[in-house]
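*Asks:* when you get a sec, could you give me coordinates for this:
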Amino acid sequence: MNRKYNPKGVDNVLADLGFDDAEELSAKAMLAFKLNKLIDKQGLSQTDVASITGMTQPKVSQVRRYKLQNISLERLMQALVAFDQHVEIVVSPARRAHVPGISVAA
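*Replies:* Okay, the predicted model is just below:
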């Protein structure tokens, strides 16, 4: 998670702040946001979530606080599937209007 100076703004605030892994962090944040909404909606404790997802309670705590550096995209996707969600990854050519990269819609 190194930062580099980026004087010209882009569509990703994390990239604007200079994070090398801005696209991945943004994707993780979107997935964590969706997971946290499901947890809140069901009123589950972190221990309950750990049991459902197979994550440890400390990992669930990290997701709840959006501390996502040590949690993989795959793990977040698996947790959403454990909550009976469909996760879809779409690969398509980058168009001229879009730059190559990662995006998540939740």
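
*Asks:* going by C-alpha atoms from here, please, whenever you check contacts or count neighbours.
*Replies:* Will do.

*Asks:* quick one: residue 27 from residue 18, how far?
*Replies:* When C-alpha to C-alpha, to the nearest Å is the yardstick, residue 27 and residue 18 sit 16 Å from each other.

*Asks:* residues touching the most centrally placed residue in the chain, list them.
*Replies:* The C-alpha lying nearest the average C-alpha coordinate of the chain belongs to residue 28 (C-alpha atoms, centre = their mean; 1.3 Å). Neighbouring residues of residue 28 by C-alpha atoms under 8 Å, 6 or more residues apart in numbering: 68, 72, 73, 76.

*Asks:* for comparison, sequence B:
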Amino acid sequence: MTRNDFSPGTDNVLMDLGFDDAKALSAKAALAFKFNTLLDQRGLNQTEAASITGMSQPKVSQVRHYKLRNISLERLMQALVSLDQHVEIVVQPARRALAPGISVAA
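*Replies:* Have a look, this model is predicted:
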């Protein structure tokens, strides 16, 4: 491959890597990052986090390690709410600057 043989990437590395569910995984990753940050800030271990959120300890472990395929967006949002966070979903028309899709700001 020569230096000029490359394809430009997007702003979504998961899409660039060919994941079919890249947008959903990106949203889950953003929520998981916030979840993990909160656990770190509060000094909670996985068992304590499971007790507070109603998740099982193995599910908390999956989120801690960003293994998110078996965790729903809804479950991640519920876990954040149980950690005293406000989760807001905004639906608005797509515009040229904002293409149709899913985005999460955490």
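
*Asks:* list just the nearest of the contacts of residue 28 of structure 1 to residue 39 of structure 1.
*Replies:* The shortest distance between residue 39 of structure 1 and any of the contacts of residue 28 of structure 1, using C-alpha to C-alpha, involves residue 76 and amounts to 13.1 Å.

*Asks:* the closest one maps to what in structure 2?
*Replies:* Correspondence of residue 76 of structure 1 to structure 2, assessed by TM-score structural alignment: residue 76.

*Asks:* count of neighbours near its match?
*Replies:* Other residues within reach of residue 76 of structure 2 by the criterion other C-alpha atoms under 10 Å amount to 24.

*Asks:* look up how far residue 82 of structure 2 lies from the spatially closest residue to it that is not a sequence neighbour.
*Replies:* With C-alpha to C-alpha, 6 or more residues apart in numbering as the criterion, residue 76 of structure 2 has its nearest non-adjacent residue at 6.4 Å, and that residue is residue 31. In this structure, residue 31 of structure 2 lies at 13 Å from residue 82 of structure 2, with C-alpha to C-alpha as the measure.

*Asks:* looking at these two now, which is surrounded by more residues?
*Replies:* Higher neighbour count among residue 31 of structure 2 and residue 82: residue 31, with 22 against 14, using other C-alpha under 10 Å.
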